[in-house]
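Asks: coords please:
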Amino acid sequence: VQSEGLSASKAERVVDESVDRLVWYAGWADKITQVVGGANPVAGPFFNLTTPEATGVVAVLAPERSSLLGLVTAIAPVVVTGNTAVVVSSYSRPLAAVTLAEVLATSDVPGGVVNVLTGSAATLGPWLASHMDVNALDLLGTAGQTDLARDLEVAAADNLKRVRRAPAAEPDFTREPGLDTMTDFLELKTVWHPMGV
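Replies: Model (predicted):
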């Protein structure tokens, strides 16, 4: 209610949708490998297996307007696929992110998996984009800020980061997410093994 200026009933619906979204993503934790990876048919005496692996540390610029549902929708796919998230909260509405960080600190999420920073994407984004220990960058929170998004993409290119580009406008987070939100920060490793040797 305080963060987004919603009525009590709408705020309750956002919290319910956020919990449902977390449960939906959690259900993929033991399934994404089977859906994305698998045995590949090859013409030769080999086994060919593809397995997804986490990219590593993903910097997430959280949405500005949707401070809870948008935040959960940005963090959950990163974490459920085995990555670590460094999240820059909504600058104008940080309360939900700070509260979620407190919840995660006392839950079953291991320490250091989700790290929440408060501040502006314009200030923290360049540091994260150019940091050598950050492996990927989600520009969701720069929706509509084309100059900032472009500058961050250029900074990320200097050290070969994987980048999820900024949408033209903040998306409707009430829509059901797809698999691409999880696969954007996975790397596919393929192994060839001789057969019958």
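
Asks: going forward, measure contacts between C-alpha atoms and count neighbours the same way
Replies: Fine.

Asks: which residues touch stretch 155-162?
Replies: Identification of contacts with stretch 155-162 by CA atoms under 8 Å, 6 or more residues apart in numbering yields Pro126, Ala129, Ser130, Met132, Val134, Asn135, Ala136, Leu137, Val163, Phe185.

Asks: can you rerun that using 6 Å?
Replies: Contacts to stretch 155-162, defined as CA atoms under 6 Å, 6 or more residues apart in numbering, come from residues Ala129, Ser130, Asn135, Ala136.

Asks: looking at those residues, which are in helices?
Replies: Ala129, Ser130 (DSSP state H).

Asks: by neighbours, which of the contacts of stretch 155-162 wins?
Replies: For those, neighbours were counted using other CA atoms under 10 Å, and Ala129 has the most, 29 neighbours in all.

Asks: so how far is Val114 from the closest residue in space to that one that isn't next to it in sequence?
Replies: Distances taken as CA to CA, 6 or more residues apart in numbering place Ala156 nearest to Ala129, at 4.7 Å, with adjacent residues excluded. For Ala156, the distance to Val114 (CA to CA, to the nearest Å) stands at 21 Å.

Asks: second chain to compare with the first, below:
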Amino acid sequence: MTERIDVLKTYKLYIGGQFPRTESGRYYAVKNANGKLIANMCLASRKDFRDAVVAARSAFSGWSGKSAFNRSQILYRIAEMMESRRTQLIDELLLLGYKSVDANNEVSAAIDRMVYYAGWCDKYQQVFSSVNPVASPHFNFSVPEPTGVVAIVASQQSALIGLVSAIAPVIAGGNTCVVLAAEQLPLSAISFAEIIHSSDVPAGVVNILTGKVSELLKYFADHMDVNAVVTYQLTNQEMQLVKEKSALNVKRVVEYNAISWLDDTAQSPYFITDVQEIKTTWHPIETVAAGKSGY
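Replies: Prediction:
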């Protein structure tokens, strides 16, 4: 009997609810701490990023238009699917060189973080909205609304929890996103894309690319149909590039530096509001009699 050959996983990009290979046909090698080859990953190009932005923009109106409670259900469904594929996620972290206890802790934290933001989907607007006093016969309301398409450069030091912590608050607030996963820790990112794909998340809401920050960063920042750029632990030189390029269409730039991913400080409703715009509405109060106002 011949020895069986394992069927190894092919890691692709995730764009618009599909799993295409990069249009450039390029790839790069991912190795573990001992230098052993563990996967060949797609090396995303500028065209891949542009395709992902088109998908994210197409999905934005439908996703932002869903009720907050429905988005909450979908995020919770993501957590359920992560739990069901827990063993796979742990195995991939072990492949990347994690110790067993660290891999277990990271997967548990990632699942719990998704549940955390699922709980905030239908609450943050109540917390951060306001009725403003004005010196005229009007009601004046300020309400947070999603920014739009958000380009995310995920933490390059975290395989799973950093990725989940970057995506969850963005989509919880009704935005869509294009994410660049950790260059040398990308396995979990594509498996997470498979989880997204089977979790009732509409196509295009989350798009995940693998590749080099040095190549794609400028495109994340200067694309004219991206409304915000969220970065994690970039160098000063990289952040300078992001700020200069983002000025072309006055993108919002959100920069996070040192974050302890397993700590409670790595989760907060303020991460949701960082990519929200405040919309203020004036509503006239009907005048019923001279000197009085009301309905």
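
Asks: related to what we said a few turns ago, next, format the contacts of stretch 155-162 of structure 1 as a markdown table and append distance to Thr51 of structure 1.
Replies: Conversion of the contacts of stretch 155-162 of structure 1 to a markdown table gives the following (distance: CA to CA, whole Å):
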| residue | distance to Thr51 of structure 1 |
| --- | --- |
| Ala129 | 27 |
| Ser130 | 28 |
| Asn135 | 19 |
| Ala136 | 19 |
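
Asks: just the closest of the contacts of stretch 155-162 of structure 1 to Arg13 of structure 1, please.
Replies: Ala136 (31.4 Å; CA to CA).

Asks: trace that closest one over to structure 2, please.
Replies: Under the alignment (TM-score structural alignment), Ala136 of structure 1 maps onto Ala228 of structure 2.

Asks: pretty sure its match contacts Gly148?
Replies: No - assessed by CA atoms under 6 Å, Ala228 of structure 2 is found out of contact with Gly148, at 7.6 Å.

Asks: quick one: map Pro10 of structure 1 onto structure 2.
Replies: To be clear, residue 10 of structure 1 is Lys; Pro isn't right here. Checking TM-score structural alignment: Lys10 of structure 1 goes with Asp102.

Asks: do Val78 of structure 1 as well
Replies: Aligned partner of Val78 of structure 1 by TM-score structural alignment: Val170.

Asks: grab the most central residue of structure 1 for me.
Replies: Val78 (3.6 Å; CA atoms, centre = their mean).

Asks: does it sit in a helix, a strand or a coil?
Replies: helix (DSSP: H, G, I helix; E, B strand; the rest coil).

Asks: can you give me the distance of it to Lys31 of structure 1?
Replies: Taking CA to CA, one finds Val78 of structure 1 at 15 Å from Lys31 of structure 1.

Asks: could I get the full set of helices for structure 1?
Replies: Using DSSP H, helices in structure 1 cover 8-26, 32-36, 69-80, 95-105, 121-130, 146-157, 180-183.

Asks: do you know how far Ser129 of structure 2 is from Leu95 of structure 2?
Replies: Counting by CA to CA - Ser129 of structure 2 and Leu95 of structure 2 are separated by 45 Å.
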